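# What follows is a predicted structure for the sequence shown.
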Amino acid sequence: MRAILTPDVAINTGIVLLKPGRDLMPMFRERVLVCTMPRDMSHLPSGLVNDSSQPLLDEKSLAGFFNDDRVIKAAGGWEAHDAWVQKINACQLQKKDSYHHPHYTTLRTESGTVCLCYHDDNYCRENGLPESLESVAAGNMARWIIESACIQMGLGSDHRMTLPELCWWACLNDVTDLIPEAPARRVLRMPEEKPATGALKESRIQPERAAREVIQEAAEVVKAVINLAIDPESPESFMKRPKRRRLENEKYTRWVKAQPCACCNNPADDPHHIIGHGQGGMGTKAHDLFVIPLCRAHHDELHRDPVAFENKYGSQLELLFRFLDRTIGIGVIGIAKK
């Protein structure tokens, strides 16, 4: 158990008093760890907090965001969520002196999916879902979305996600408009919104843009690293033997360099231009669009023996196709807008 408590300090006697309440008393049956308040939890009220290392799970204002169908789809969809819950492999319906069958299954609710043993699964289907299990389902959904977002951005499943990182993931998946106003204001370091009360002169009204609108507008600007422009009547297309014009985009290659290695998923060091397959010869260096992220070890391995590399990790074209599919899917490459 973890909790936030407000101490009453008696300086002269050196005594600190805490009033945890009846629900938190079990914490003090043995020694407890006391630490200073983390900055990302300073806004939370006193009381029980989540045992997970993900502070975003304590953000009650994000409950609607994690339960939205568009967000669930961006994270992988209900089927992927069900598969994630199945790996819990423990009955999440805790009842005193309750029997648990040794085999487990999943049960979908309005808020998410829960893992239940066969006995409790039949009990819930016949008698309805306990209210406590709905909160467990919502917690499963939030944990899965956070973990999926971390994996999609190459941060690792055990990464401690921050609110700005969640906003960036929302930006990449076109769900920025679903971020609640309160968290959005904290990301932009705007003061907490205070509803107007009482009579107010019109001259004292100060219009202020919603934080959600500011984030959404910024997302549209930074979303695409490359905006493709289609020109079906380029001058070269009318020439019998046009001179090859190589596409160069340093902004894109810098972004590729910052992605996980296509072979080992560790941080990449280089944007590798495809060699072989008609690319990489004299005057035929691959376009900057035909690059994949590689760490230094795998980049050196590829250039030492491309054939052995492709036998071990797959064709460069296959790795490129997978990478481009992900790149276009998250909006890094988009169609140019007039």
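It's in. From a predicted model like this one, the values you see are computed outputs, not experimental measurements.
# make it CA atoms for all contacts and neighbour counts henceforth
Noted.
# all strands for the protein, in order.
Using DSSP state E, the strands found in the chain span residues 2-4, 8-10, 15-17, 47-49, 104-108, 113-117, 226-228, 270-273, 291-294, 333-335.
# Same list (those) but as CSV, adding distance to residue 254 and mean neighbour count.
Shown next, in CSV, are the strands of the chain (distance: least, CA to CA, whole Å; neighbours: other CA atoms under 10 Å):
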stretch, distance to residue 254, mean neighbour count
strand 2-4, 42, 14
strand 8-10, 52, 11
strand 15-17, 53, 10
strand 47-49, 40, 15
strand 104-108, 42, 18
strand 113-117, 39, 26
strand 226-228, 12, 14
strand 270-273, 8, 22
strand 291-294, 10, 27
strand 333-335, 14, 17
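# Those: which one's closest to residue 145?
Among the strands of the chain, the nearest to residue 145 by CA to CA is strand 113-117 (12.4 Å).
# which outside residues touch the closest one?
81-82, 85-86, 88-93, 100-108, 133, 136-138, 140-141 (CA atoms under 8 Å, 6 or more residues apart in numbering).
# and here's the other structure:
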Amino acid sequence: MRALLTPDVAPRAGIVVFKPGRELLPMFSGGRRVLISSEPEFMRVLPSGLVSDADQPLADDPALAPFFSSQQVIAAAGGRDNLAHWVQELAHCQWSGGDGYNSQYHTVLRTEESAVCLCEHHDNQLRETTLSRLDELGRVNAAQWVINSARIDLALPEGHQLTLPELCWWATLRNVIQQMPDAPARRVLKLPAAVVETGTLKEAAIHPMRVATEIIQEAAKQVLELRIDPETPETFLLRPKRRRWINEKYTRWVKSQPCLCCGKPADDPHHLIGYGQGGTGTKAHDLFVIPLCRAHHDALHADMRAFEAKYGTQPELLLRMLDRALALGVIATGKNNRGD
């Protein structure tokens, strides 16, 4: 149980008094200690009283509510069926109050945008009703589930509290960054809050501002444009000289991706060895690279066969990397037909 309380301070006596009200008195029963902390910035707009028991602070941020309730975001996180399954795994009735009775069997009640875990007793009572409190429980569940799905996708450990930049990165990878409200996106970019100009303005005084999510999307893509030329001079030679394709922009992006073996931050863009690639004094094209942490990079060079038996062959890992780069638009053919 968590709550926002306004303190009454008596500095000379060194006493701080809280008035929680009858609903919050169970917080202080049982002899347990209570954790006290200052309110986060996004909670300043909330009224005093009970707040949700979310273990992820982002789930409490009212500015992110439209993002978590978006059907596109829910679909990107796994879909409503997976959300309902996750809610069922809660295995406790989320409805409190009323007659105080809970049956031992639980089921899932789907709301308009989410789902709520209820015992069969309360499910029978509430299934045909429309209550704002029930919808609010569903919104909290959706927010917690989306955050949990993003944490798993980003290979972050269990118990990790997802940050707003991490959520924006996940939304970019899942192509739902457009659903992110402008205010949270501006906080990530450390931009001032958007100001809505009112009144009569001269045309010269109008300064249109870019949407913050577009800036995030543009920074994340780092699009690499390729030029396709089927009639290069080398194609007409009997024994053309091999030219190695070099592009530091692409290898830097690969290095920024998580390790394909463990999901930790990559240290190196590994160029393929074997399979006709690499060798003494040579190196594979910069397109044939995969992200590896230092430990797995060293393990591959120490024993390639053992590495591939455990994690898959290098061409298989490369195919995953190229599929990801193409799906995210990192590799694209430019409309201006210029190479990069």
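Thanks, I have it. Remember, predicted model here, so these are calculated numbers, not experimental data.
# hmm, back to that, buried ones among the contacts of strand 113-117 of the first structure?
Neighbour counting with 16 or more other CA atoms under 10 Å marks 81-82, 85-86, 90-93, 100, 104-107, 133, 136-138, 140-141 as buried within the contacts of strand 113-117 of the first structure.
# separation between the closest residue to residue 165 of the second structure other than its chain neighbours and residue 234 of the second structure?
Spatial nearest neighbour of residue 165 of the second structure, excluding adjacent residues (CA to CA, 6 or more residues apart in numbering): residue 188 at 5.8 Å. To residue 234 of the second structure, residue 188 of the second structure is 48 Å away according to CA to CA, to the nearest Å.
# who has more neighbours, these two?
Between residue 188 of the second structure and residue 234, residue 188 has the larger neighbour count (other CA atoms under 10 Å), namely 16 against 12.
# What's the more buried one aligned with over in the first structure?
Matched by TM-score structural alignment, residue 188 of the second structure corresponds to residue 187 in the first structure.
# again with residue 247 of the second structure
Structural correspondence for residue 247 of the second structure with respect to the first structure (TM-score structural alignment): residue 249.
# Can you give me the distance of the nearest residue to its match once chain neighbours are set aside to residue 25 of the first structure?
What sits nearest to residue 249 of the first structure in space, not counting adjacent residues and going by CA to CA, 6+ apart, is residue 288, at 6.0 Å. Separation of residue 288 of the first structure from residue 25 of the first structure (CA to CA): 61 Å.
# the more surrounded of the two?
A count of neighbours by other CA under 10 Å puts residue 288 above the other of residue 288 of the first structure and residue 25, at 20 against 10.
# Now do the contacts for residue 89 of the first structure.
104, 115.
# Show me what the residue nearest to residue 249 of the first structure lines up with in the second structure.
So residue 288 of the first structure corresponds to residue 286, using TM-score structural alignment.
# Could you measure from that match over to residue 334 of the second structure?
Taking CA to CA as the measure, residue 286 of the second structure falls 19 Å from residue 334 of the second structure.
# just the helices in the first structure please.
When assigned using DSSP state H, the helices of the first structure occupy the ranges 63-66, 69-75, 78-86, 118-127, 131-152, 163-172, 181-187, 211-222, 250-257, 296-304, 306-313, 316-329.
# For residue 49 of the first structure, which of these is the nearest?
Across these, closest to residue 49 of the first structure is helix 131-152 (CA to CA), at 12.5 Å.
# Have a look at how far, on average, the closest one is from the second structure.
Once the two models are superposed, helix 131-152 of the first structure sits on average 2.4 Å from its counterpart in the second structure (mean CA distance after the TM-score superposition for the first structure).
# other SSEs contacting that helix?
Counting contacts by 3 or more CA pairs under 8 Å, 6 or more residues apart in numbering; DSSP states H and E, helix 131-152 of the first structure packs against helix 63-66, helix 69-75, helix 78-86, strand 113-117, helix 163-172.
# Mind listing what's buried along it?
133-134, 136-150, 152.
# With stretch 42-56 of the first structure instead?
49, 54, 55, 56.
# Please apply the same query to stretch 159-172 of the first structure.
Residues 160, 161, 163, 166, 167, 168, 169, 170, 171, 172 are the ones in stretch 159-172 of the first structure that count as buried (16+ other CA under 10 Å).
# Spit out the contact partners of residue 183 of the second structure.
With contact taken as CA under 8 Å, 6+ apart, residue 183 of the second structure is in contact with 63, 193, 194.
# Ranking by neighbours, what's the top pick from the residues you listed?
Neighbour counts for those, by other CA under 10 Å, peak at residue 63, which reaches 16 neighbours.
# right, and it touches residue 184 too?
Yes: using CA atoms under 8 Å, residue 63 of the second structure makes contact with residue 184 at a distance of 6.7 Å.
# which one is residue 71 of the first structure nearest to, not counting chain neighbours?
Using CA to CA, 6+ apart, the nearest residue to residue 71 of the first structure is residue 175, at 6.6 Å.
# What lines up with residue 218 of the second structure in the first structure?
Aligned counterpart of residue 218 of the second structure in the first structure: residue 220 (TM-score structural alignment).
# Now do that match against residue 172 of the first structure, distance only.
Look at residue 220 of the first structure and residue 172 of the first structure: by CA to CA, they are 10 Å apart.
# go on, residue 215 of the first structure?
12 Å.
# Closest one of the buried residues of stretch 42-56 of the first structure to residue 307 of the first structure?
Within those, proximity to residue 307 of the first structure (CA to CA) peaks at residue 54, which comes in at 43.3 Å.
# Looking at the second structure, name the residue matched to that closest one.
By TM-score structural alignment, residue 54 of the first structure lines up with residue 56 in the second structure.
# so that match touches residue 161, yeah?
Yes: using CA under 8 Å, residue 56 of the second structure makes contact with residue 161 at a distance of 5.6 Å.
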